[in-house]
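Peer 1: coordinates for the following, if possible.
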Amino acid sequence: MDFGKIFIAGRWSEPASKDWIVVENPATREEIARVPACSSEDVDRAVKAASAAFPAWAAMPLEGRMALMERFLEQFRSLEPQLVDITVRELGSPVAFTTKSQVEYQYVRTRSYIDLAPKVPLFEKMAASSVYREPVGVVGCITPWNYPLGQVIQKIVPALLMGNTVVLKPSQHTPLSSYYLTEAIERAGFPEGVFNLVTGRGSEIGTALSTHPLVAMVSFTGSTSGGITVATNALRSVKRVSLELGGKSPYIILPGLKNWDEPIHILFNSIFLNSGQTCTAFSRLLVPRSEASAIEWRLAEISREYTVGDPRDPAVKLGPVSSERQFRKIRSYIEKGIEEGAKLLVGGVPSEPGPKEGWYVHPVIFTGVSNKMTIARDEIFGPVLCVIAYDSAEEAVAIANDTTYGLNAGVYGEKSLALKVARRIEAGNVYVNSSPRDTSAPFGGFKASGIGREGGVYGMLEFTQQKALFDTKL
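Peer 2: Just a heads-up that it's a prediction; the model follows:
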């Protein structure tokens, strides 16, 4: 794979920029590759190619776009060994987790979009009008580093199926897996300009996309501060925006459970896997005060299962965090938690690694946390859990909702009470007991966690706009 090129108008080409971005393996701190640090000139070429391709692509029947997406999925699956290998190396995600969650789950997502596409209500007859849903136009997709394939699939597949053309800007930290995804699109035979790939720094490429006059919509996943910047730029020219942002998600264990092992494993899989670098991670555990000591003892016991080490080892559950910047950010929050008076139940401040050692952070569990503490307010984006005690279900709900975010939540306990509590939590997604994720359900947040939805029919509707025809006299 030639990581020195970008993909515009159906061809791999040299970038106008001569600047480069080094991609590092966070487990070894070795350079893996260099990708172009594209300029606004490269973005302009990509957007113009997407704009030229839009009329014919939008006019293609849905069945034709679905057939091409089927071919993409076939080619995407065929590249699994390469996708797993490059994701392990560029992100540091352990091989077992990478195979299942970072790669194979993206086939499930893609399949779901293809199957649901015919069910999207693109036409509706009203009492005195006809309502059509049409493609928006050129969509700029800006994706983060923590799920480098998943976040791309969540945007480009529904956008393309709904008849839009796309310019993708993957994260500068984990751009390499997107090259293989682009190869699958090229092999599938999508028309020239329908999909384009540019790499570069978010500050420059994100701004170029969100301000380009031919871009009709920007779909962004990342930090809340980054989303505000992108949206501000986009709204200056009244572009549509879809934002999937941060979270500080609560997980409530209700009183009276005889065994806490299942909810603790659900919790730990959320906050510890992917080294806590997940926007939906359950980072605040709310427990009944009368049962707190017993639950904390079990937390410490089960945490030993979450091994940290070489991400190439199939037995390892946590690899390194993604970068030196991420390592130092997480370490500063752990130090802040200690300073604020929270107690360390598991883990501690990570040691400074040697010159060739990776950016490893072992799981940390704080107890005695007040919801007013910084570690309970800010999105740490690392394997750091805050345990907060409550005295009643009413108080648990109040604590859960006392956050600027509202992306995800979980409730575990007697089903009828769990459902009542779940309905009162201000979050776009709430998991009740051991219920699995549903790819056909909408995904997105309340409050500072975002605008719009991804996933299923709702995620495809995001990439359409309504037109009403008042045609009763026709």
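Peer 1: for the rest of this, base every contact and every neighbour count on C-alpha atoms.
Peer 2: Noted.
Peer 1: quick check: longest helix of this structure.
Peer 2: Counting residues, the longest helix in the chain under DSSP state H turns out to be helix 40-59.
Peer 1: now that one: buried residues?
Peer 2: Under the neighbour-count criterion of 16 or more other Cα atoms under 10 Å, helix 40-59 has 40, 42-54, 57-58 buried.
Peer 1: wait, I32 touches I21, no?
Peer 2: No - I32 lies out of contact with I21 (Cα atoms under 8 Å); the separation is 10.9 Å.
Peer 1: the two: which has the busier surroundings?
Peer 2: Neighbours per residue (other Cα atoms under 10 Å) separate I32 from I21, with I21 holding more: 17 against 14.
Peer 1: compare with the first, here's sequence two:
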Amino acid sequence: MQRYDMFIDGESRAPATGQWFPTDNPYLGTPWAEIAQGGPSDIDDAVRAAHRALHTGPWADLTASARGALLRRLGDTIAANARRLAETEVRDNGKIFTEMYGQLRYLPEWFAYYGGLADKVEGSVIPIDKKGYFTYTKKEPVGVVAAITPWNSPLLLLAWKIAPALAAGCTVVVKPSEFTSASTLELVRLFHEAGLPPGVVNVVTGFGKDVGAALVEHPLVRKISFTGSDTTGRHINQAAARDFKQVSLELGGKSPNIVFADADLAAAANGAVSGIFAATGQTCIAGSRLLVQESVHDEVVRRVVDLARTARMGDPMDEHTQVGPVTTPAQYAKVLDYVDIARREGAALALGGKSATRPECGNGWFVEPTIFTGVRNSMRIAQEEVFGPVLAVIPFRDEDEAVSLANDSRYGLGAGVWTSDIGRAFRVSDRIRSGTVWVNTYRAVSPLVPFGGVKESGVGRENGIEAITAYLENKSVWINTGAAAGNPFVMR
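Peer 2: This is a model prediction of the structure:
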């Protein structure tokens, strides 16, 4: 099997523990590579390397324009290696190649966008109300950033963090998911070959209790950017508060996809299927609650069931495959547990509800696309994040009830609205408590548009201009140009 070491201070490095652990191919259900099992001393080395790079050496001496040019070169490096990186991600997390390759081909846009923003960060001169002073503000990097990424889209979600962080002048230590570390290690080595100075981006692999906790608690880390579960996010937020680290947390979701009677029902059915069965439902923005107006409920359910039934499952490397395996055995078991929970609570199974036994699924961790009807919003299947190909259909009477059901969740990450009434599109978008609302589409993202959640879906925003400001501190400078000395015991 291929063996992956960590990457610290510009070089591959074996773990101090002297141990490696297997990473599995979800389609085959067997290990395909070994990943370095790091520990606290590896984290300390990586953070100190990042801290040195931040303050000394070539990275610290780069102008903002030079940083921007380097980011654009990193984007070109991704473009040149997109297929190989996508194949690694498919092997590691089981998502279909067509989606992973599409993500990797689009990924350079994050580095182009933030490369362009790097030298557009400006301070300001303040027309101060005191004589004899010149005052101005400037933006400075927040410091060493801990980037902790999940297993569902490792490189896309890493780019959302490191592109703005590097544009701001920060340095980064990445802790990828222990289930999907290989592509991150391959990417950072490519970055080093493309000219990224040593210590600017480091990768320490391993388990949360060992390397994750040590990274979050390290005193030289000044910001933590985390994508993952709300449970882990809560622990990180509490740990960060102890020494006042800044945090960006992109957490879970239970997103409502709302279909009104005046919608294009064919388009809405496509959007519903895309929202939950694309990526095998393993996405924080999965439209896992389908809210359908009563007058078209049966028609929409029929369309969605018919479309989902045609989903082609199998080898995720096959360009014809539409639904791949669940990424980990634990997640596979969790999804099937929620199917049983929904049945016990009285939901009606309209499709799926079991492991996939199709020959083309082999020994992989596959779950049939599953649809429940007769769901009440109080059921666990409607309130808890399943993170798998399971859809809960909930009927509603009118606009007010649709909004009420949509907001009746501890999450607030994404939402979809399907309607031909432009007034309703604006009204409902305004009333839904969610970080993103898609109207007559779903799952669209861009480096230009902020992304993040409200309520228990997180803190802060990724993407857009807001993301680079999250990695910057504002410094105010006062220069005495001739103000007379006054009473030293009185504030001037």
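Peer 1: touching stretch 61-70 of the first structure from outside, list them.
Peer 2: I114, A117, P118, V157, L160, L161, M162, G163, A188, G189, F190 (Cα atoms under 8 Å, 6 or more residues apart in numbering).
Peer 1: tell me which two of these sit farthest apart.
Peer 2: Farthest pair in the contacts of stretch 61-70 of the first structure (Cα to Cα) is P118 and G189. Separation: 21.5 Å.
Peer 1: can you give me the helices in the stretch 101-250 of the first structure?
Peer 2: 105-116, 150-161, 176-188, 207-211, 224-235 (DSSP state H, counting those that start in this stretch).
Peer 1: I misspoke; the intended subject was the stretch 251-400 of the second structure.
Peer 2: 265-277, 297-309, 329-344, 380-383, 399-407.
Peer 1: please tell me which residues of the first structure the fourth one aligns onto.
Peer 2: Using TM-score structural alignment, the residues of the first structure aligned to helix 380-383 of the second structure are 374-377.
Peer 1: of the helices of the stretch 101-250 of the first structure, which approaches V287 of the first structure most closely?
Peer 2: Closest among the helices of the stretch 101-250 of the first structure, once you apply Cα to Cα, is helix 224-235, at 27.9 Å.
Peer 1: for the closest one, packing partners?
Peer 2: Secondary-structure packing of helix 224-235 of the first structure (3 or more Cα pairs under 8 Å, 6 or more residues apart in numbering; DSSP states H and E): helix 207-211, strand 215-221, strand 240-244.
Peer 1: what's R73 of the second structure aligned with over in the first structure?
Peer 2: Alignment note: R73 of the second structure maps to R71 in the first structure; criterion TM-score structural alignment.
Peer 1: sort out which residues of whatever helix or strand that match lives in are buried, please.
Peer 2: Assigned by DSSP states H and E, R71 of the first structure falls within helix 62-78. Using 16+ other Cα under 10 Å as the test for burial, helix 62-78 of the first structure gives L62, R65, M66, L68, M69, E70, R71, F72, L73, Q75, F76, R77.
Peer 1: would you check that the last one makes contact with Y107?
Peer 2: In other words, R77 of the first structure. Yes - at 7.2 Å, R77 of the first structure counts as touching Y107 under the criterion of Cα under 8 Å.
Peer 1: hmm, back to that, shouldn't the match of R73 of the second structure be in contact with A188?
Peer 2: Yes - counting by Cα under 8 Å, R71 of the first structure does reach A188; the two are 5.1 Å apart.
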